[in-house]
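[1] kindly generate the corresponding structure for this input.
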Amino acid sequence: MNIIKAIRGTRDILPEEVSYWQEIETTARNILAQACYQEIRTPVFEQTSLFERGIGTETDVVGKEMYSFVDKGDRPITLRPEGTAGVVRAFIENNLYSSGGVQRLWYSGPMFRYERPQAGRQRQFHQIGLELLGSSDPRADVEAIALAADLLRTLGLSKLQLSLNSVGTGADRSNYRQALVDYLTPYQSELDPDSQTRLLHNPMRILDSKDERTIAIAQNAPKIIDFLSDSSRNHFDQVQQLLSDLGISYQLNHCLVRGLDYYSHTAFEIQSTDLGAQATVCGGGRYDGLVKELGGPDTPAIGWAMGMERLILLLQQQRSASLSQPDFYIVSRGTSAEAKALIIAQKLRHSGFTVDLDLSGSAFSKQFKRANRQGAIACLIMGDSEAATDTVQLKWMKTQIQQTLIIAELLAKTTELTQQLAENRQ
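    Purely as a prediction, here's the structure:
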């Protein structure tokens, strides 16, 4: 019989890795809550038109990478390839703008893109992201960037570089477009096939190419910063000054345009030198026209998303994962002993301790070996003699010190146990 395997581009997240996911999610939740961001949860599939209108039909995401299908009601449906469009749709549909002011939202969950799987890039991948809607102030841009930097720093990640650019307004990009086309046209035959097509339809997207020859050509292309209006340039200057005021270092990257059509003004990426080709761990920017494009009121906004898988790759390079270390591992054998061991386990769990109860009924020696593999701090041992006297043997694995305790006494001394666990933690 053939074994059924996970679909290419998806993967199981096994227990030894889950601790990394929980750490990132908990850290993000705490940091964003301190900045008054509220969590929002949107569906994993939406109407296909949401992404076609929001992201842009000329992008690789819409043109090549979306998982789209027609459902039983003959409706075109797409698994979400990114988080912003769904959040904006929810913002409009649920009138979150009605109270005025700023909406600070964050999300996490799976996204789906049909790409060639490799380390740090899967067809089902996961993101944490934030969206700040309702402010055109440069301080909003810098708040978003600073929170991303805070999250990465709190996780202990290093060797990170913030790249920054401005893609201006639609009018700025129209002024820039012709200059870019004029520069690239003589090189058309040297560009990669996708860029040759983009030259006719969306030339700025050529700056986002990963082809080495195209990248080399683009390095000497006109810079959009030279085509910004005074107001766009002033906005970008303020962003740079505020970043400097916060001590956040950055480098200008005039080829940074991001891969989605909804961006305007500030665009940024945070990259790691430890990730090779898939170097970007956080990307985002301002998208002042998206809410209006999707049928809502004219609402400026900025946001970013981080790839969970790439964050975990970096964390794994810095430290090794381990399964959670139980406070107590309960070893028992015999009908009466095993029944009482279950009661002890539940009562200790209710008191806040982490308890692993061996259910094998095997020899004590085998149960002790499993306790060592689990990294248990202490073993509670119960056999027929202990069951008959309502006692239990407490053995500290680090020192091998063992003592006999009355069960009621053990369950009553939670404060002392907590202190002893801390002293014996390996």
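
[2] okay, CA-based contacts and neighbour counts for the rest of this
    Noted.

[3] which one is residue 362 nearest to, not counting chain neighbours?
    Closest residue to residue 362 apart from its sequence neighbours, by C-alpha to C-alpha, 6 or more residues apart in numbering: residue 333 at 7.4 Å.

[4] I'd say that neighbour and residue 364 touch.
    Yes. Residue 333 sits in contact with residue 364 when judged by C-alpha atoms under 8 Å, with a separation of 7.4 Å.

[5] with neighbour numbers in mind, choose between the two.
    residue 333 (22 against 15; other C-alpha atoms under 10 Å).

[6] if you drop the residues flanking it in sequence, what lies closest to residue 87?
    Closest to residue 87 by C-alpha to C-alpha, 6+ apart is residue 42, at 6.7 Å.

[7] could you do residue 340 as well?
    Closest to residue 340 by C-alpha to C-alpha, 6+ apart is residue 387, at 7.1 Å.

[8] kindly report the same for residue 296.
    residue 92 (5.4 Å).

[9] tally of neighbours for residue 424?
    14.

[10] try residue 121
    19.

[11] so it touches residue 309, yeah?
    Yes. With contact defined as C-alpha under 8 Å, residue 121 counts as touching residue 309 (7.4 Å).

[12] I'd guessed the residue nearest to residue 87 sits against residue 88; true?
    No. Under the criterion of C-alpha under 8 Å, residue 42 is not in contact with residue 88, lying 10.0 Å apart.

[13] those two: who's more crowded?
    Between residue 42 and residue 88, counted using other C-alpha under 10 Å, residue 88 has the larger neighbour count: 24 against 16.

[14] before we go on, could you also do this sequence so I can check it against the first one:
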Amino acid sequence: MSFQIPRGTQDILPGEVEKWQFIENTARELCNRYQYKEIRTPIFEHTELFSRGVGESTDIVQKEMYTFQDRKGRSITLRPEGTASTVRAFVEKKLYANAAQPTKLYYIGPMFRYERPQTGRYRQFVQFGIEALGSNDPGIDAEVISLAMSLYQTLGLKSLKLVINSLGDAESRKAHREALIAHFEPSIGEFCSDCQNRLQQNPLRILDCKKDREHALMETAPSILDYLNEDSIQYFNKVQTYLSANGIEFEVDARLVRGLDYYNHTAFEIMSNAEGFGAITTLCGGGRYNGLAQEIGGPETPGIGFALSIERLLSALDAEGIELPINSSIDCYVVTMGEEAKDRAVSLLFEMRAAGLLAEKDYENKKLKAQFKAADRHQAKYVAVLGDDELARNVIAVKDMETGNQEEVQINQLIDYLRGRS
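    Below you'll find the model as predicted:
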């Protein structure tokens, strides 16, 4: 019986996984600069966390979650995103009590959604995200957006478009909600069943509907920007001022929404304009939220964050033809001739690795020529040739694969010799 990988998942093999490692290391280094600390949460949580933390009316909760019962009948869900788990840990572990605030966290890990697989979109995908909890300062909004943009730019992406919007405070959103209901209600029967359910529950999410995006009422829907009160306008202006001061270009799009009730003020998306990237251009989405910590049992805590898919980031790099600077070379490949030399190479290889050198040898009893070919495949900087004759003289022949120069060195001096040339 043969087995195949489940639909919507992928094997990331050597040769490709190095790209993932490079991206993840770049993200970690960037977070360290911005003073975001890593958090690791369980891959599964109690289902209610996501029902409350992501939203009952969202497609994620209604259609996409992997939910099952454990042996004691408890409803468990594989995490579909990272924010709810991060905020749950923030509340449960009382991180809000720390003297230093805001609490700045990041995560990298697999998420799970049952949706139609397509290019750059999988049922198991890896998400990188950050959350800054505990500050109402618009400067932290600009910082979060700047970090996201910096990651993409550091990796070489150029065809980027940043879109921002304000959802206003609670007062502004209430006024906008009433205007949306009045706008859509007379013709709501022309919309999909999801939108009909959303009209009273969460009318803002109608604006995010993919089925009815071409409906004429979408174009004429009331803009949240027309309902912002003075405080919300000042907040949004501050965010824009900070972004401009950082040299970050952006567009304001009043139709960009975040559909959950606890989202407020800043919302943003980063998109790829690269030719051939695909119909779904969004690389990253984020926004400010109040009330999420309170919704899951904690104190009222402001927060802002973003999340991005590593898979879509890789697709964007491919679309722009960007090759990541992956170094697959090794320091030395040991070639042996004769049984005694082969035996000595085992301990020699261990000594080289213990000294921090990247080293390899043949384990298939290949001929001399084939061993040199293997050294080429490993992109070895040096090849150390050890035969029984060299072993008897306690020397080893070292060939520089770039220049072709070769010289003999004492075996016990090989490590220092290679270190001096690395």
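
[15] which positions within the lengthiest helix in the first structure qualify as buried?
    Of all the segments assigned as helix in the first structure under DSSP state H, the longest by residue count is helix 15-34. By neighbour count with 16 or more other C-alpha atoms under 10 Å, helix 15-34 of the first structure contains the buried residues 17, 19-20, 24, 27-29, 31-32.

[16] next: stretch 179-187 of the second structure.
    So, applying 16+ other C-alpha under 10 Å, buried residues of stretch 179-187 of the second structure: 179-181, 183-184.

[17] and stretch 265-274 of the first structure, by the same measure?
    Those would be 265-272, for stretch 265-274 of the first structure by 16+ other C-alpha under 10 Å.

[18] let me know the closest of the residues you listed to residue 239 of the first structure.
    Distances from residue 239 of the first structure to those, taken as C-alpha to C-alpha, are shortest for residue 266 (8.2 Å).

[19] and the closest one, that's in a helix?
    No. Secondary structure assignment (DSSP: H, G, I helix; E, B strand; the rest coil) places residue 266 of the first structure in strand, not in a helix.

[20] residues touching it, list them.
    With contact set as C-alpha atoms under 8 Å, 6 or more residues apart in numbering, residue 266 of the first structure has these partners: 141, 164-168, 236, 285-286.

[21] using JSON lines, lay out these together with distance to residue 53 of the first structure.
    Converted to JSON lines, these look like this (distance: C-alpha to C-alpha, whole Å):
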{"residue": "141", "distance to residue 53 of the first structure": "24"}
{"residue": "164", "distance to residue 53 of the first structure": "26"}
{"residue": "165", "distance to residue 53 of the first structure": "24"}
{"residue": "166", "distance to residue 53 of the first structure": "22"}
{"residue": "167", "distance to residue 53 of the first structure": "19"}
{"residue": "168", "distance to residue 53 of the first structure": "20"}
{"residue": "236", "distance to residue 53 of the first structure": "27"}
{"residue": "285", "distance to residue 53 of the first structure": "18"}
{"residue": "286", "distance to residue 53 of the first structure": "17"}
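
[22] mind listing which of these are in strands?
    Judged by DSSP state E, these include 164-166, 285-286 as members of strands.

[23] residue range for stretch 350-364 of the first structure in the second structure?
    Mapped onto the second structure using TM-score structural alignment, stretch 350-364 of the first structure spans residues 354-368.

[24] ok, residues contacting that stretch?
    Stretch 354-368 of the second structure is contacted from outside by 330-337, 345, 349, 352-353, 371, 374, 415, 419, using C-alpha under 8 Å, 6+ apart.

[25] nearest the geometric middle of the second structure, what residue?
    residue 128 (2.7 Å; C-alpha atoms, centre = their mean).

[26] that one - that's part of a helix, no?
    No. Assessed with three-state DSSP, residue 128 of the second structure is strand; it does not lie in a helix.

[27] grab the nearest non-local neighbour of it.
    Nearest to residue 128 of the second structure is residue 108, by C-alpha to C-alpha, 6+ apart, at 4.5 Å.

[28] one more: residue 212 of the second structure?
    Excluding the flanking residues, the one nearest residue 212 of the second structure by C-alpha to C-alpha, 6+ apart is residue 191, at 6.4 Å.

[29] against residue 211 of the second structure, how distant is the one you found?
    8 Å (C-alpha to C-alpha, to the nearest Å).

[30] then residue 322 of the second structure?
    In terms of C-alpha to C-alpha, residue 322 of the second structure sits 34 Å off from residue 211 of the second structure.

[31] again with residue 362 of the second structure
    58 Å.

[32] likewise for residue 137 of the second structure?
    Taken as C-alpha to C-alpha, the span from residue 137 of the second structure to residue 211 of the second structure is 36 Å.

[33] rewinding a little: out of the buried residues of stretch 179-187 of the second structure, who's nearest residue 215 of the second structure?
    residue 184 (10.8 Å).

[34] the closest one in helix, strand or coil?
    Going by three-state DSSP: residue 184 of the second structure is helix.

[35] just to revisit the earlier point, now the buried residues of helix 15-34 of the first structure in JSON lines, with distance to residue 295 of the first structure?
    Output for these, formatted as JSON lines (distance: C-alpha to C-alpha, whole Å):
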{"residue": "17", "distance to residue 295 of the first structure": "41"}
{"residue": "19", "distance to residue 295 of the first structure": "41"}
{"residue": "20", "distance to residue 295 of the first structure": "39"}
{"residue": "24", "distance to residue 295 of the first structure": "34"}
{"residue": "27", "distance to residue 295 of the first structure": "34"}
{"residue": "28", "distance to residue 295 of the first structure": "31"}
{"residue": "29", "distance to residue 295 of the first structure": "30"}
{"residue": "31", "distance to residue 295 of the first structure": "32"}
{"residue": "32", "distance to residue 295 of the first structure": "28"}
